[in-house]
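1. sequence unknown, structure follows:
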């Protein structure tokens, strides 16, 4: 664990530089700050507030994106149109002049209509993101400690590999922990809409019971009602979309790897200029403010007076720029899997199983067609294949990118807000930062 009694920061040339004021008085920075540098209770408290605020802010847009993903229309309503429809109870010009009550009347509207499923989303995000970020930080530090040490050329050297590994481990833990809640949330948000029009909106416990029983009728019909089979069928229901979720795990590694490497590069490039500007700003403040004259010696300015936009070590603009790069690239690459996963979780299984059953019934037991397609039932991700195949045949490649522009926009906005709050959460939980704050 780092302490306040640290050596001066080392510049890109490997020579100890002049003391960087304010944020530079800490031996940690936004790129290299690890979990062992943090006060854990403070970090978890700030993280909970961060997650709750972002969930409430973006839920109406996430509601619209989920509904776009379960439509058959080649040009579904816009996100704004869907949000308006949610507020008006589904009766809006976004669905045509003839739309009154019917398949698009899926709620009473108002603020409640825009926040349908917010309870499940809030619980899911609190459990999922907390476990995800804790696992990420712990595994990232473990991988860095286990890797061979080498002399670094700058104070911003970070391992994008360890960040990617930690992110994928965290995603796996969160996926196994909150997948049932994700399914409940998706079914609540899309209930009564388009391809999910047969689903009824229910409370969280009722929705969970419904999902648990999705595959139970098969066990009864086949005469298999022993407890082990009952539990297995129930888990098949509450973990629908797990295959697509596993395929999305690399997206977390991709995002954090890109974010870490982009952040490291941006800080290395911007640090010399930011250090000069910050010292000039501090010198001007000392000259113009009599109350700052007493601090003109070796002490830095109070934390509450710092200009973080000029900080060479904890700069929110550089963090936001790195998150934009990571969000755009990752969201575009993995949008097809997101569409498949949403449909798996929100739509009835019969949509994918009936065509397969019809094909099997249409041919004889020894039919070459049945034999030719028999291998599909043995695929490890066969449910993902069925959904993706249905999507490709009926909607083409364009169907895999439904909601992509809106998803990228939300990912960029959420990424910016997430990184701003997440990095300040880590900074605000930094043990050195807290000690410095309490001694002023």
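-> Everything's here; your move. These numbers come from a predicted model, not from an experiment. Numbers count the residues shown, from 1 in each chain.

2. Could you use CA atoms for every contact and neighbour count after this?
-> Fine.

3. Please work out how many residues are found near residue 24.
-> Other residues within reach of residue 24, judged by other C-alpha atoms under 10 Å, total 18.

4. Could you measure from it over to residue 272?
-> Distance from residue 24 to residue 272, counting by C-alpha to C-alpha, to the nearest Å: 12 Å.

5. so after the helix or strand where residue 341 lies, what's the next helix or strand?
-> Element membership for residue 341, per DSSP states H and E: helix 316-346. Per DSSP H and E, the first helix or strand lying C-terminal to helix 316-346 is helix 350-362.

6. got another, please set it beside the one above:
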């Protein structure tokens, strides 16, 4: 038996994508709520660290105490494990409806654009384009729920220990402009609405669209591209060692055959999982790097609380101040935390997503 046969690559083709119409939606969302919530809980501290890095103001005299290590250690010393879960309750509650909206839209759009794109483009380009369009549209649909959650949770994330009466200082340097101490997510929402109106909950909405919509589109587009590229590499390797070519499992004949013998639909082995996870890591690292500058400005815009008599900050004013204070480097504040977040969250979520799709195949 050859090494390739032992590795499980012999005769392998990409598994058929489970379509929206093939799925048991109730099972998908019920099981998905628990699985996605567990992933979010495990990785939530990365979001807190990233947010504090992006929101912190460089201290006078050039002192920069806003690295990942210093923020993590300072937060652990001052607040313990609770500090890494600031804003968690509102995020947990809001992610359930936002996830339903996001995934429903994602699958609906993919189901309607895949066939036309397959007919017009190369398979890798078609997969990337379909995922790009679906990811961007899904993010756009979910922002009405996500933005208020972001505003509330991020303001909680950056404030210091309430017991010390801190405003928004603490780990990793000073935090921007006058923050109240929010006792809970509900209290934060009441304060924001009282002082800034309902518009305060949607502070940075346009900027969020400019951040998350392209970020989601880029992530899914790259994921589809890297995934297809990996399977092409496997096919090329099979050809190099003289194995017969394997049919594209999206063709009607292949789909019929796989449905009849159960060899493809719902099939998940280590090769499939490795390709999906590798594609997720690569997509997360790339999109995290590209989108950090916009995310940095968005985060600072959403956590700033205008003082009485001051005009509310805008995307342009926040970007200008950041440029004046720190130059280009300031726009990449938190870049490694964001790349880690996009990579780990994205990989874990897409692995769970693909797993749930297979389990929900009817």
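-> Arrived safely, thanks for sending. All figures in this text were calculated on a predicted structure; none of them were measured in a lab.

7. Mind telling me the TM-score for this superposition?
-> Their TM-score after superposition, calculated using TM-score structural alignment, normalised by the length of the second structure, is reported as 0.77; 317 aligned residues with a C-alpha RMSD of 3.3 Å.

8. now for the helix holding residue 341 of the first structure, which elements pack on it?
-> Under the contact criterion of 3 or more C-alpha pairs under 8 Å, 6 or more residues apart in numbering; DSSP states H and E, helix 316-346 of the first structure touches helix 160-190, helix 242-288, helix 382-399, helix 404-429.

9. quick one: buried residues of the last one?
-> Right, the one you point to is helix 404-429 of the first structure. Buried residues in helix 404-429 of the first structure, counted by 16 or more other C-alpha atoms under 10 Å: 404, 406-429.

10. which residues in the second structure does it align to?
-> Helix 404-429 of the first structure corresponds to residues 335-360 of the second structure when matched by TM-score structural alignment.

11. distance between the matching stretch and the chain's centre?
-> Centroid separation between stretch 335-360 of the second structure and its chain, computed with C-alpha atoms, centre = their mean, to the nearest Å, is 8 Å.

12. Over to stretch 345-362 of the second structure?
-> Put simply, stretch 345-362 of the second structure sits 15 Å off its chain's centre (C-alpha atoms, centre = their mean).

13. Mind putting the helices and strands packed on helix 316-346 of the first structure into TSV with distance to residue 328 of the first structure?
-> Converted to TSV, these look like this (distance: least, C-alpha to C-alpha, whole Å):
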stretch	distance to residue 328 of the first structure
helix 160-190	17
helix 242-288	9
helix 382-399	18
helix 404-429	6
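
14. deepest of those, which one?
-> helix 160-190 (a mean of 24; mean count of other C-alpha atoms under 10 Å).

15. That one to helix 242-288, inter-axis angle?
-> 110 degrees (axes from the mean of the first three to the mean of the last three C-alpha atoms, to 10 degrees).

16. From residue 131 of the second structure, how far off is residue 27 of the second structure?
-> 23 Å.

17. do the same with residue 359 of the second structure
-> In this structure, residue 359 of the second structure and residue 131 of the second structure are 21 Å apart, going by C-alpha to C-alpha.

18. Tell me which residue of the second structure lines up with residue 166 of the first structure.
-> Residue 166 of the first structure maps onto residue 134 in the second structure, with residues paired by TM-score structural alignment.

19. I meant residue 339 of the first structure, not that one.
-> For residue 339 of the first structure, the aligned residue in the second structure is residue 296 (criterion: TM-score structural alignment).

20. so what's that match up against?
-> 54-55, 331-334 (C-alpha atoms under 8 Å, 6 or more residues apart in numbering).

21. Residue 43 of the second structure now?
-> Here residue 43 of the second structure is in contact with 341, 344-345 (C-alpha under 8 Å, 6+ apart).

22. Switch those over to JSON lines; also include distance to residue 62 of the second structure.
-> Below are these laid out as JSON lines (distance: C-alpha to C-alpha, whole Å):
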{"residue": "341", "distance to residue 62 of the second structure": "28"}
{"residue": "344", "distance to residue 62 of the second structure": "32"}
{"residue": "345", "distance to residue 62 of the second structure": "33"}
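
23. mind checking the SS state of residue 333 of the second structure?
-> The local conformation at residue 333 of the second structure, judged by DSSP: H, G, I helix; E, B strand; the rest coil, is coil.

24. Against residue 291 of the second structure, how distant is it?
-> Distance from residue 333 of the second structure to residue 291 of the second structure, by C-alpha to C-alpha: 12 Å.

25. more crowded one of these two?
-> Counted by other C-alpha under 10 Å, residue 333 of the second structure and residue 291 do not tie: residue 333 has more neighbours, with 25 against 20.

26. Contact partners for that one?
-> Neighbouring residues of residue 333 of the second structure by C-alpha under 8 Å, 6+ apart: 53-54, 292-293, 296.

27. ok, now with 6 Å
-> By C-alpha atoms under 6 Å, 6 or more residues apart in numbering, residue 333 of the second structure lies in contact with residue 54.

28. How much space separates it from residue 55 of the second structure?
-> 9 Å.

29. same thing with residue 237 of the second structure?
-> Taking C-alpha to C-alpha as the measure, residue 237 of the second structure falls 47 Å from residue 55 of the second structure.

30. helix or strand for the equivalent of residue 56 of the first structure over in the second structure, which one?
-> Alignment note (TM-score structural alignment): residue 56 of the first structure maps to residue 41 of the second structure. Here residue 41 of the second structure sits within helix 25-55, counting by DSSP H and E.

31. And that helix against the first structure, how far off on average?
-> Following superposition, helix 25-55 of the second structure is found to deviate from the first structure by 1.3 Å on average (mean C-alpha distance after the TM-score superposition for the first structure).

32. now that helix, how far from the centre of its chain.
-> With C-alpha atoms, centre = their mean as the basis, helix 25-55 of the second structure stands 9 Å off its chain's centre.

33. Now do that helix and helix 335-359, the angle between them.
-> Using the same axes, to 10 degrees, helix 25-55 of the second structure lies at 180 degrees relative to helix 335-359.

34. Contact partners for residue 227 of the second structure?
-> residue 279.

35. any idea how far residue 250 of the first structure is from the alignment partner in the first structure of it?
-> In the first structure, the residue matched to residue 227 of the second structure (TM-score structural alignment) is residue 263. As judged by C-alpha to C-alpha, residue 263 of the first structure and residue 250 of the first structure stand 20 Å apart.

36. what does residue 409 of the first structure give?
-> To residue 250 of the first structure, residue 409 of the first structure is 21 Å away according to C-alpha to C-alpha.

37. for residue 338 of the first structure, same thing?
-> For residue 338 of the first structure, the distance to residue 250 of the first structure (C-alpha to C-alpha) stands at 12 Å.
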